[in-house]
Each structure stands twice: as structure tokens, then as C-alpha cells.
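Undergrad: below: sequence and its predicted model.
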Amino acid sequence: MSELPRVDPTRDLSAPARAYAAVLRTPPGRWIAINVAARVDPALMRATKGRVGMGLMLPSALLTTIGAKSGQERTSTVLYFHDGEDVILVASSFGREKHPAWFHNLKANPLVRIARDGGGAPRTAEEVVDPAELDRLWALADRIYPPYADYRRRTAAVGRRIPIVRLRPA
């Protein structure tokens, strides 16, 4: 099983990571993230054993869920960070109107795996619902990926709340 590199959300983003996140905040950057990176990344990360992905210097990994309808394994690229031993995910879907498919999958079957190369030890997913905990985790998430603030504004405008998910060791 592969290790998931630890991501400390209290550390400042590097200058290149901040610059890359700024590009992703632009309409062309967002379009590329939605229409190219989201489709290419799982295969690219698997082929390179997690060393190369379109997330570049952002903390990205492959999340493996079981399809809510199909029952088949599904793999998606996600940004993540650690909170103690837990892994935190933000179901932003780039600020679109609907939750990402991986979120629906883990709600139906909360046993997941996450790793840079698509493996990983089993973890149990649970949506964070406590308002104070959500505020704390949003503050950390915004440090990892500043465009999350833009995504919250976009989804609020269409009545969607972006979920935060905690992955605990199974």
C-alpha cells in the first residue's frame, strides 16, 4: 500500500503554488481544471505512481470510491490536507452547481482509499456537519487552496453548500 504524503495546512503555500492557484482562479484556468485536468489526472497520476499530476505543486491524490449506482470502483483526483491522522477533502466540484460524483459515492459507501498512486489504506468517510468545525476546516482549506473562497461564493449564488469530508483510518 502506498503512503499519502502528509500535508500540513498551517504551513504557507510556496510562491509557485500560490501563482498556480492564481492561474486556476481565472476563467481559462478554471476551464482547464474542469475540462482537462479532471479527466487526465487519474491516469497520469497512476502512470507516474503519483509523481506527476495536473495539480502540480498542490496537494493532490487519487480517491477511490465505490460507485453509488454501479458498485464499481471509481477514482477521482482530489486536493487534500491532514487534520491530525485524518485526511480532509473539500467537495467543491470547482464551484459548480452540483456536488462531485465522488461525494455521492462516499455517501452511499463510506469505505474509501486515498493515495498519490491510487492505492492506500482503507479509510471511512464522514461529512463534517458541526458549524464550528466547518469554520475551522474552511480556514485551513483556504490556506491550501485559495480558490475555495471563490467556489463558496459561486455555490452560494445557486444555493449549494460545499461539503467538507473527514477520512478516518478504517
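TA: Yep, that arrived.

Undergrad: every contact and neighbour count from this point should use C-alpha atoms.
TA: Fine.

Undergrad: what is the neighbour count of K107?
TA: Neighbour count for K107, taken as other C-alpha atoms under 10 Å: 16.

Undergrad: try A108
TA: Using other C-alpha under 10 Å, A108 has 15 neighbouring residues.

Undergrad: OK, contacts around E85?
TA: Counting by C-alpha atoms under 8 Å, 6 or more residues apart in numbering, E85 makes contact with R168, P169.

Undergrad: second structure for comparison follows:
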Amino acid sequence: MNNPLASLARALGTRPWLMKTAPAVIWADKKLHRFTKGRVSLVAIAGLPSLRLTTIGRKSGLARSSNLLFYPHGEEFVLTGSNWGRPSDPAWTYNLRAHPEARIFLRGKEIPVVARPVEGEEYAEVWRLLLAFWPGYEMERAEAGRELPLFVLSRTTR
């Protein structure tokens, strides 16, 4: 049975005021992740797919983690660098470009992945799928005034 909160979350995700809640949502999600040892996130409670991405900082070389909504695409994971409609790409996108090998934590399980940016003709197709999945991305793109970077993460065997 589908979580009825997913439809509500998708509807709320198209409301401009939601972007203003980003600091509080990110703070609460980090606390929830820490409290539940990675088993629960706010996005997951809403019935949407979420993961914790751990990248290597492009400048610091240190591990950096972010809880993110993802689009499940077959065996792969699609991430959107919306940054809640802010004008700059989120830090994790720069880290993935510099160091495409990363780890995701999905329902408490660690999975090694390699990222590749989505570009060209593939971008248009993936963007169409993403908008059907999370319509709010169009609002976030317009607010940000930039093309939102997309990444496909594939499992590795390292």
C-alpha cells in the first residue's frame, strides 16, 4: 500500500513557501537521522525515497553527508541539485564532480556508488521523468534561475 503522505508531499512541494522552510527541514532531518541511526528521514516518513549521500569534499578531502530525495531509476539513483531553489548548486554536486565515487546509505545499509552527470539529450528525458515524480523541481528551477544539475548514481563493487 502506498503512503498517502507522498501525494500530500508532492502537492506541498509545488508551493513557493516550502522553499523558505529549508533550514528547519534540514536541521530536523539531520537530528532525526542521528537519533534513528540512519533508519528514518523526514522524506521517508512522507513516503518518498530518500538516501544519505556521503561524498569526499573537493577542497577539504573530508567526508561530507547530505540527506536527499532521490528518483529510483531501475537499479540506479537519480539526484537533483535543486538546493531548495537557491541560485547556486549544492555543495554535494561540486564534490561529486571532483570525486564521483561516493557512498549512499539507504534504509540503514551502505552502498558504494559512482556518479555521472546527466547531460545533453539524456538530460531532457530524465528531467521529464523527474517532473512527473516531483513536480516542485520546476518551481525550484525557476526560482534558482539555473539548470538544475542531475546525477545518476550506479552501484559499484568496491
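TA: Cool, got the structure. Just so you know, these numbers come straight off a predicted model, no measurement behind them.

Undergrad: just give the TM-score of the two.
TA: After superposition, the two chains reach a TM-score of 0.85 (TM-score structural alignment, normalised by the length of the second structure), with 153 aligned residues with a C-alpha RMSD of 2.1 Å.

Undergrad: other SSEs contacting the longest strand anywhere in the first structure?
TA: Counting residues, the longest strand found in the first structure (DSSP state E) is strand 73-83. In terms of contacts (3 or more C-alpha pairs under 8 Å, 6 or more residues apart in numbering; DSSP states H and E), strand 73-83 of the first structure is packed against helix 38-47, strand 60-66, strand 86-90, helix 101-108.

Undergrad: from A156 of the first structure, how far off is P100 of the first structure?
TA: Distance from P100 of the first structure to A156 of the first structure, counting by C-alpha to C-alpha, to the nearest Å: 16 Å.

Undergrad: next one: G53 of the first structure
TA: G53 of the first structure is 29 Å from A156 of the first structure, where distance means C-alpha to C-alpha.

Undergrad: returning to that earlier point: which of the helices and strands packed on strand 73-83 of the first structure sits most buried?
TA: Burial of those is given as mean neighbour count (mean count of other C-alpha atoms under 10 Å); strand 60-66 ranks first at a mean of 25.

Undergrad: mean deviation of it from the second structure?
TA: By mean C-alpha distance after the TM-score superposition for the first structure, the fitted strand 60-66 of the first structure averages 0.7 Å away from its aligned residues in the second structure.

Undergrad: show me what contacts the aligned residue in the second structure for N109 of the first structure?
TA: Matched by TM-score structural alignment, N109 of the first structure corresponds to H99 in the second structure. By C-alpha under 8 Å, 6+ apart, H99 of the second structure lies in contact with T55, I56, R58.

Undergrad: what do we get in the first structure for the last one?
TA: Put plainly, it is R58 of the second structure. Match for R58 of the second structure (TM-score structural alignment): A68.

Undergrad: wait, is its match part of a strand?
TA: No: the assignment for A68 of the first structure, made by DSSP: H, G, I helix; E, B strand; the rest coil, is coil rather than a strand.

Undergrad: isn't it right up against F103?
TA: No: look at A68 of the first structure against F103 with C-alpha atoms under 8 Å: they stay out of range, at 9.6 Å.
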